[in-house]
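# structure of the sequence below:
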Amino acid sequence: MKFAITSRGDSNSTSYVYRIKEYLIDFNLTYDEENPDIVISIGGDGTLLCAFHRYSSRLDKTAFVGIHTGHLGFYADWVPEEIEKLVIAIAKTPFQVVEYPLLEVIIRYKNDAKESKYLALNESAVKCSEGTLVMDVDIGGQHFERFRGDGLCMSTPSGSTAYNKALGGAIIHPAISAIQLAEIASINNRVFRTIGSPLILPAHHTCLLKAVSDNNFYITIDHLNVLHKDVKSIQYRVSEQRIRFARFRPFPFWKRVHDSFISSE
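Alright, predicted model coming up:
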């Protein structure tokens, strides 16, 4: 089996990289940064997001596993004290694969410029380059509302515990193939109205955001934030691709939620 390791880059995480690499090579596994069967992420959720985007072109061939070296990582199953146990599991045990839904983002531009296509593990947020965001929101091919406010955030089920949660969105189990649209400081008065509640869309529904006046938007894809100019529309839907996590022991989703947000230990 071929493996690769990504690290947050701090001295603590880097020291574990060398240990794990040496252990796994001793077990006759092959270190391969280009075509790994399994990617070990050492750091936090941000480190795993970087690993996901680095290997997004081979999601059907690569599985991910996380070791958190700081605060509890939502995507990380393991702690540094369990490195030897994890190494033996990787080397000796066929792993289970758990798949999570992803968000497909297609940005189309005016003047027939080539569209941009992305995958997001957590979310994509849209904000205006200046002033208030004004977007027509279409759902399932039908006009739903004209949004005015600071921005909009579309999240995956696993990403529902991130920015979406801070916006008052629901936490969705990743066994549900859906995406969630949450408002960021919408304007609601006698003249302008929005639904005012997060919307959960099933896999067969597409959400289309269409520019009304301004055409320049800051669009985030997970940790990436880029100014896109001359935008005509932004299309969101559940991707046909999924991320694969390598599981060597049970780690139920609701336990992750509890440990991340409720447990004080």
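
# CA atoms for contacts and neighbours, from now on please.
Noted.

# how much space between residue 140 and residue 147?
Per Cα to Cα, to the nearest Å, residue 140 is found 17 Å from residue 147.

# just residue 25 next, same as before
For residue 25 relative to residue 147 (Cα to Cα), the value is 54 Å.

# these two: which is more packed in?
residue 147 (25 against 14; other Cα atoms under 10 Å).

# now do the contacts for the more buried one.
Applying Cα atoms under 8 Å, 6 or more residues apart in numbering to residue 147 gives the contacts 133-137, 186-187, 193-194.

# check which helix or strand the nearest residue to residue 198 once chain neighbours are set aside maps to.
Distance criterion Cα to Cα, 6 or more residues apart in numbering; nearest residue to residue 198, sequence neighbours excluded, is residue 182 at 4.5 Å. Taking DSSP states H and E as the criterion, the element that holds residue 182 is strand 178-186.

# elements contacting that strand?
strand 142-155, strand 199-202, strand 231-247 (3 or more Cα pairs under 8 Å, 6 or more residues apart in numbering; DSSP states H and E).

# another sequence for comparison is provided below:
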Amino acid sequence: MTNRRNIYFYYPNDEASTYKLQPLFDLAKQNDFTILEDPENANIIVSIGGDGTFLQAVRKTGFRQDCLYTGITRSNEAGLYCDFNLDNFDEMLHSMIHEEMEVRRFPLINVDINGETRFNCLNEMSIRSTIIKTIVIDVKIDTKHFETFRGDGLIVATPTGSTGYNKSTSGSVVDPRIPCFQVSELASLNNNRYRTLGSSFVLDKDRKLTLDIIQEGNNYPVIGMDNEAYPVRQVKSITVTLSDKVIKTIKLKNNSYWDRVKRTFL
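I've put the predicted structure just below:
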């Protein structure tokens, strides 16, 4: 890994944060890493914070395929995307220098809105009503109608995103080695007219999910992409597929995804 020496740190770029992180920067320089002011030419992008910061780092740097991402948490934070904390940053550098690290690959989903705008998501895409009224969505798997949903909204989560918003709605936690994505309901309304599955369901990597929004006053739903909201006007249809892209992250040996799930939730 001697060619991976250009490193970019993603963190709140203010004087107080820079001062607190100076020992970390000094340690990187002492180990012959070059700290860049811009992520464009970085081989390694390091977020400093929890999972929310990691998601922002990936999104703001364009879901790059030609670099490694890693996350460092502060002492009072936990993260399923973050293998390191500020107390063991030197362990991360040692792993990179001596090639003792492993690379983990996390899948992304493609989200196409109205056939015009495409986004990537590492965690999840959600669609929710912006008014005090349920939203109605025709759910199609591939080209076939599956159900008509009426309720507060839907969540489409990646395997790694399954531990976030998806899990809070009783969705399943999915192993990130399984190439798939999951659909979960937000307060569905079930009666003689509207009937949904009533549980989350998982789709294979080759499936296409289409969400057609019925225009009954919910023409401006909130579209959540990871931890950002996109107020897209006149949303009529959303298509979700599993992307060919993956996010490559540095992981410590003997620290699997399920090790981190256990530490976080059990």
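
# same list (the helices and strands packed on strand 178-186 of structure 1) but as JSON lines, adding distance to residue 109 of structure 1.
Output for these, formatted as JSON lines (distance: least, Cα to Cα, whole Å):
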{"stretch": "strand 142-155", "distance to residue 109 of structure 1": "19"}
{"stretch": "strand 199-202", "distance to residue 109 of structure 1": "24"}
{"stretch": "strand 231-247", "distance to residue 109 of structure 1": "4"}
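
# which among the ones you listed is found nearest to residue 73 of structure 1?
Nearest to residue 73 of structure 1 among those is strand 231-247 (14.1 Å), distances taken as Cα to Cα.

# in structure 2, what residues pair with the closest one?
The alignment of strand 231-247 of structure 1 onto structure 2 (TM-score structural alignment) spans residues 235-251.

# mind listing what's buried in the matching stretch?
235-243, 245-251 (16 or more other Cα atoms under 10 Å).

# tell me which two in those residues are the farthest apart.
Checking the buried residues of stretch 235-251 of structure 2 with Cα to Cα, the most distant pair is 236 and 251, at 40.0 Å.

# alignment lookup: residue 29 of structure 1 to structure 2.
Per TM-score structural alignment, residue 29 of structure 1 is aligned with residue 33.

# how many residues are close by the residue nearest to that match when sequence neighbours are not counted?
Distances taken as Cα to Cα, 6+ apart place residue 5 nearest to residue 33 of structure 2, at 4.7 Å, with adjacent residues excluded. If you count neighbours by other Cα under 10 Å, residue 5 of structure 2 ends up with 19.

# next: the one 5 residues further on.
Residue 10 of structure 2 is surrounded by 22 other residues when neighbours are defined as other Cα under 10 Å.

# what do you get for the one 3 residues further on?
For residue 13 of structure 2, the count of nearby residues is 9 (other Cα under 10 Å).

# tell me the SS of it?
In three-state terms, and counting by DSSP: H, G, I helix; E, B strand; the rest coil, residue 13 of structure 2 is coil.

# and for residue 98 of structure 1?
strand.

# what lines up against it once you look at structure 2?
By TM-score structural alignment, residue 98 of structure 1 lines up with residue 104 in structure 2.

# tell me the contacts of its match?
248-251.

# rerun at 10 Å
68-69, 176-177, 246-252, 256-257 (Cα atoms under 10 Å, 6 or more residues apart in numbering).
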